[in-house]
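Participant: sequence first, then the predicted structure, then my questions.
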Amino acid sequence: MSLKVILLATDFSTRSDRALRRAAMLAKATGARIVVTHVIDDDQPEKLVSLERQTADTMLREIVGSRAELADIGVSHVVGSGEPFVGIASVALETAADLIIVGSHRRQILRDVFVGTTAERVIRFGEIPVLMVNAEPHAPYARTVAAIDLSDCSKDAVIVADRFGMLEPGRTILLHVFDPAAKGMLSYAGVDAATIERYVSAEENDTKRAIEGFVASAGLDPRAYPVMLKEGRTATVIRETASEIPSLTVIGTNGRSGLLKVLLGSVAEEVLQKAEYDVLVVPPKAPLEAAA
């Protein structure tokens, strides 16, 4: 098991409380230790920064010392500073965290459009997987839906989730959003339904064979992981499938571009913003992938 250090970022809200309980469940299942952090704004007068740091330290100590969920788990705390996403990413590097856990974001549509959620921005500025906890954590994850698109980034996500113990055979479905490229053109050209159906079936078989090779290249047994092929808009299909099968969703990001802005990619970003269940997002070049 490669999950050794979990960084739990808290703003002392109910959302963060859900994240704490999920972090405790994962730590007990894997033997990982937890580092709890709160990030304060250091762009203000020094006396106010000092006061907020002391207050945050006191509250973190209370969490570490009083929460029953954290009993028998190695737990420490760190007060970070700066913008929330920068502070969290910095503490993650300082503590050699394997996974960052955050609570769900406030669904403020205009704010999210312009600045993104904290979870998204942590991923943009770091290389450490992020688990955003949306649902009440009543028990360990019963099911996992791993969204795959046969890319290297998708493979990274599968490898990392497996090493975290989140892709158990019998409890994991590999979801691939299937797009038979010529289907629409054939229909537009007036090709009969039976011919189109045969074409789609052949494309499905080819895709399933490609997925088997993909799974094997990630070090997993293809026979142990059922594949679900669905047609539709990718982000919508992923969210709807996770709702139909209440589960953890695993998704990789599609790389980076730009000198000043790191892009998550529209699919991962939309899934994070609108998901009702927990989402594990693995950025490019996550530490566990590099160690493979």
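Facilitator: That came through fine.
Participant: make it CA atoms for all contacts and neighbour counts henceforth
Facilitator: Fine.
Participant: shouldn't Asp41 be in contact with Gly82?
Facilitator: Yes. Under the contact definition of Cα atoms under 8 Å, Asp41 touches Gly82, with a separation of 5.1 Å.
Participant: quick one: the helices in the stretch 151-292 of the chain, in order.
Facilitator: Assigned by DSSP state H, counting those that start in this stretch, the helices in the stretch 151-292 of the chain fall at 152-163, 183-188, 193-217, 234-244, 266-274, 287-290.
Participant: Leu280 is nearest to which of those helices?
Facilitator: Ranking the helices of the stretch 151-292 of the chain by their distance to Leu280 (criterion: Cα to Cα) puts helix 152-163 first, at 8.0 Å.
Participant: run the chain-centre distance for that closest one.
Facilitator: Averaging C-alpha positions (Cα atoms, centre = their mean, to the nearest Å) puts helix 152-163 11 Å from its chain's average.
Participant: same question for stretch 60-73.
Facilitator: Offset of stretch 60-73 from its chain centre (Cα atoms, centre = their mean): 25 Å.
Participant: tell me the buried residues in that stretch?
Facilitator: 60, 63-64, 70 (16 or more other Cα atoms under 10 Å).
Participant: what of stretch 243-257?
Facilitator: 246-254.
Participant: so Ala216 makes contact with Pro222?
Facilitator: Yes. Contact criterion Cα under 8 Å: Ala216 and Pro222 qualify, at 6.1 Å.
Participant: pasting the second one now:
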Amino acid sequence: MKTYIVATDLSARADRAFRRAFSLAREHGARLIAVSVVDDTLPDAIAARLSAEMVSELDRLCEADADSGKVDYETRVLLGVPSKTIAELAREEKADLLILGIHRPRPFADTVRDTTMQRIIRLANCPVLLVRDPATKPYQTVLATVDFSPACAAAMKAAHKVAPKAKLVGVHALHIPYDGFLPAGGDVQFRAEAEAALTEWREAQKIPESLGTFSIDTGVLNEVISSAIAEHRPDLIAAGAHARAGLVRYFLGSFTTRLLHDPPCDVLVAPPPPRVER
């Protein structure tokens, strides 16, 4: 049986993450854990009062779903540092998916340090679904950013599990340096190399032809993805947390970081699969 976790700070848009979490849990027959975290540096009396209030609010959010009785769910309020505590819970429960609502914007603070949401994604060992929009229907179109990394492949596969009936479109941005100075047809070699890399990546990551369609578009990454969003109007974007494994496992890629700051729709971020020791 799958295990999903929905984590919330009980902010104004918490209901969106809860509705999507219950919808997915119901659709996939998953067990659902609804969790909120109380800062463990608070005085004991205040922490105890907040915990009791959070339990009531979590129960209210869960019961607000019309079909909550059809989902095997439980609520938990934990003490600790939110990002670390939620990531540890996901690891302990062997969660298949961690579901979060968008964070409260803090224009200055968000420019100088990670948000709690970003820290959770960095620490989590499972895919994380960031819910921005009201969960009024199943996902229809998934746009996957393709950078030929294991994390990108993991995000695409996770998105397919979350939305198996959705149309999936993969887009790779081919940046050609000094393309304005190239002669006519001078980009042919760059495109051929990118197409070969795409084929090699799909074979290495075992991505079947049936999973979706892929395109290689020339241009700067942000512009290519913006054009793809305008063309396909996705309701879910899938992205790898980081381009490579190893030490950079603990850092989000720059594009993913920008995407999380101002998501155009729901976003699913996945870490690369764990290395297999030989």
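Facilitator: Ah, there it is. Worth saying up front: this structure is predicted, and the values here are computed from it rather than measured.
Participant: of Ala216 and Pro222 of structure 1, which one has the most company?
Facilitator: Remark: of Ala216 of structure 1 and Pro222, Pro222 carries more neighbours, 18 against 12, as counted by other Cα atoms under 10 Å.
Participant: and the equivalent of the more buried one over in structure 2, how close does it get to Glu74 of structure 2?
Facilitator: In structure 2, the residue paired with Pro222 of structure 1 is Glu209, using TM-score structural alignment. Computed as Cα to Cα, to the nearest Å, the Glu209 of structure 2 to Glu74 of structure 2 distance reads 38 Å.
Participant: list the buried residues of stretch 223-239 of structure 1.
Facilitator: Neighbour-count burial for stretch 223-239 of structure 1 flags 225, 227, 230, 234-239 (criterion: 16+ other Cα under 10 Å).
Participant: make CSV out of these and add distance to Val133 of structure 1.
Facilitator: Output for these, formatted as CSV (distance: Cα to Cα, whole Å):
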residue, distance to Val133 of structure 1
Tyr225, 24
Val227, 25
Lys230, 25
Thr234, 21
Ala235, 18
Thr236, 19
Val237, 20
Ile238, 16
Arg239, 14
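Participant: of these, which pair is most distant in space?
Facilitator: Most distant of the buried residues of stretch 223-239 of structure 1, by Cα to Cα, are Tyr225 and Thr236, 22.3 Å apart.
Participant: pretty sure Asp266 of structure 2 is touching Ile237, no?
Facilitator: Yes. If you go by Cα under 8 Å, Asp266 of structure 2 and Ile237 touch, sitting 6.4 Å apart.
Participant: re earlier: ok, the buried residues of stretch 243-257 of structure 1 vs Arg15 of structure 1, which is closest?
Facilitator: The closest of the buried residues of stretch 243-257 of structure 1, once distances to Arg15 of structure 1 are taken by Cα to Cα, is Leu248, at 16.8 Å.
Participant: could you measure from Val75 of structure 1 over to Gly219 of structure 1?
Facilitator: Noted for Val75 of structure 1: a distance of 32 Å to Gly219 of structure 1, by Cα to Cα.
Participant: those two: who's more crowded?
Facilitator: In this view Val75 of structure 1 and Gly219 are compared by other Cα under 10 Å, and Val75 has more residues nearby, 20 against 12.
Participant: contacting residues around whatever residue of structure 2 lines up with that one?
Facilitator: If you follow Val75 of structure 1 across to structure 2 using TM-score structural alignment, you land on Tyr73. Tyr73 of structure 2 sits next to 31-34 when contact means Cα atoms under 8 Å, 6 or more residues apart in numbering.
Participant: same thing but 10 Å
Facilitator: Residues counted as contacts of Tyr73 of structure 2 (Cα atoms under 10 Å, 6 or more residues apart in numbering) are 3-5, 22, 25, 30-34, 62.
Participant: that older thread, between Asp266 and Ile237 of structure 2, what contacts are shared?
Facilitator: With Cα under 10 Å, 6+ apart as the test, Asp266 of structure 2 and Ile237 both reach 129-130, 142.
Participant: would you turn these into a markdown table with secondary structure and neighbour count?
Facilitator: Formatted as a markdown table, the shared contacts of Asp266 and Ile237 of structure 2 follow (DSSP: H, G, I helix; E, B strand; the rest coil; neighbours: other Cα atoms under 10 Å):
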| residue | secondary structure | neighbour count |
| --- | --- | --- |
| Leu129 | strand | 28 |
| Leu130 | strand | 24 |
| Val142 | strand | 27 |
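Participant: could those go into a markdown table alongside distance to Ala158 of structure 2?
Facilitator: Converted to a markdown table, the shared contacts of Asp266 and Ile237 of structure 2 look like this (distance: Cα to Cα, whole Å):
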| residue | distance to Ala158 of structure 2 |
| --- | --- |
| Leu129 | 10 |
| Leu130 | 13 |
| Val142 | 11 |
